[in-house]
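Peer 1: Here is a sequence with its predicted model. Questions after.
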Amino acid sequence: MTKEEWAALGKELGSVFGRAELLIDGYTVNFEVQQHKMRLVIAVFVNGWMKGEWLTKKTEECTRFCRPIPVSLYSPKMKKSIASKFSKRAIKTHFPDIDKKGAYYLPDWRSVASMKRHLIKNNTSISVVRIGLTSVTTEGAAA
């Protein structure tokens, strides 16, 4: 995608009721601005679907297109409590994964900039099919 296409995508998804359709590595990915509680988010639909299994399993679709939420296995409060009760050697033997971090994925984005960074980092081919209600040809001009 060109800078102009990213700018047009950002402008469209930065407005209420914005929508866009991209072709990313063979997947048709639709982005749609929706209200979630009292906030507007960019919802992700891969091949027309937003599946619940993306929230419970680590699938290819969720790692490529959904928003990762990093979490620690132990909270800072729990780490502090463990550190005060055990020696460093005991912590290494009984809690080997005390600093382990993981992630879960949500099928929405809060900003276009973070979505763009994630898509560029995790995919090789990104092209515009439609921004808003207008189709885009292969040359990048609106039809």
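Peer 2: Received the coordinates, thanks. Residues are numbered from 1 along each chain as shown.
Peer 1: Could you use CA atoms for every contact and neighbour count after this?
Peer 2: Fine.
Peer 1: In the longest strand anywhere in the chain, which residues have enough neighbours to count as buried?
Peer 2: Assignment by DSSP state E gives strand 27-36 as the longest strand of the chain. Neighbour counts over strand 27-36 (16 or more other Cα atoms under 10 Å) mark Thr28, Val29, Asn30, Phe31, Glu32, Val33, Gln34 as buried.
Peer 1: so the first one sits right up against Val46, yeah?
Peer 2: Yes - the pair Thr28 and Val46 passes the contact test of Cα atoms under 8 Å, sitting 5.9 Å apart.
Peer 1: for stretch 55-73, the distance to its chain's centre please.
Peer 2: Relative to its parent chain, stretch 55-73 has a centroid offset of 8 Å by Cα atoms, centre = their mean, to the nearest Å.
Peer 1: Over to stretch 23-31?
Peer 2: For stretch 23-31, the distance to the chain centre is 13 Å (Cα atoms, centre = their mean).
Peer 1: Check it against this one:
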Amino acid sequence: MEQADWDALKEQMASPWGSMKLRCDAFEVHLSQQTDSTKKSWSTLIYVDGYLKGAWLDCDHKTGVPKHEEARRFYRKVTCSLYSKKEIEAYRKVFGKRKATEMTATKFITYDWSWKSFSSLKKHLLANNTSITRINEI
């Protein structure tokens, strides 16, 4: 894609109702904005070939290696702690500092089909796809 196409995409995604279609290698990707009225924010959803399949989010939750190509190419990798700070403090009191430190190192990795930041979405698409073209809707 050329810089003008990226600028048009960024402008479309700057509103809570923007949408655009792209062809990334052999996949047709539909980027669509969704609003969250409770948080008063919006994010970009990625539909791959017209679908949001929960099976694509499946991965090895310890290493983060996805089981489907769609997750690696288009979805956001999410890493969170397996234990809350409150739980870790409780374990620190019971089992000691060494065990609590081991528990803080334990992470849970999954994938998410929504993106809050356009620049991180663009960076991820460019890094994981060889050709990206804009599909003009008629």
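Peer 2: Here it is on my side, so go on. All values derive from a computational prediction rather than experimental measurement.
Peer 1: thinking again about what came up before, for the next helix or strand after the longest strand of the first structure, grab the matching residue range in the second structure.
Peer 2: For strand 27-36 of the first structure, the succeeding helix or strand toward the C-terminus, using DSSP states H and E, is strand 39-46. Under TM-score structural alignment, the match for strand 39-46 of the first structure in the second structure covers residues 41-48.
Peer 1: Which strands or helices does the longest strand of the first structure pack on?
Peer 2: Packing partners of strand 27-36 of the first structure (3 or more Cα pairs under 8 Å, 6 or more residues apart in numbering; DSSP states H and E): helix 3-13, strand 19-24, strand 39-46.
Peer 1: And Trp113 of the second structure? What does it align with in the first structure?
Peer 2: In the first structure, Trp113 of the second structure lands on Pro107 (TM-score structural alignment).
Peer 1: Contacts only, for its match.
Peer 2: Applying Cα atoms under 8 Å, 6 or more residues apart in numbering to Pro107 of the first structure gives the contacts Ala43, Val44, Phe45, Met50, Trp54, Cys62, Phe65, Cys66, Arg67.
Peer 1: now the first one: how far from Ile131 of the first structure?
Peer 2: Same thing as Ala43 of the first structure. 15 Å (Cα to Cα, to the nearest Å).
Peer 1: Give me the most central residue, the second structure.
Peer 2: Per Cα atoms, centre = their mean, the C-alpha nearest to the average position across the second structure is that of Arg76, at 1.8 Å.
Peer 1: From Thr133 of the second structure, how far off is Arg98 of the second structure?
Peer 2: Relative to Thr133 of the second structure, and taking Cα to Cα, Arg98 of the second structure is found at 51 Å.
Peer 1: what about the two, which has more around it?
Peer 2: Thr133 (14 against 9; other Cα atoms under 10 Å).
Peer 1: re earlier: as CSV, the helices and strands packed on strand 27-36 of the first structure with distance to Lys101 of the first structure would be great.
Peer 2: Shown next, in CSV, are those (distance: least, Cα to Cα, whole Å):
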stretch, distance to Lys101 of the first structure
helix 3-13, 31
strand 19-24, 28
strand 39-46, 25
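Peer 1: Out of those, which is closest to Ala103 of the first structure?
Peer 2: Of all these, the one in closest proximity to Ala103 of the first structure, counting by Cα to Cα, is strand 39-46 (17.9 Å).
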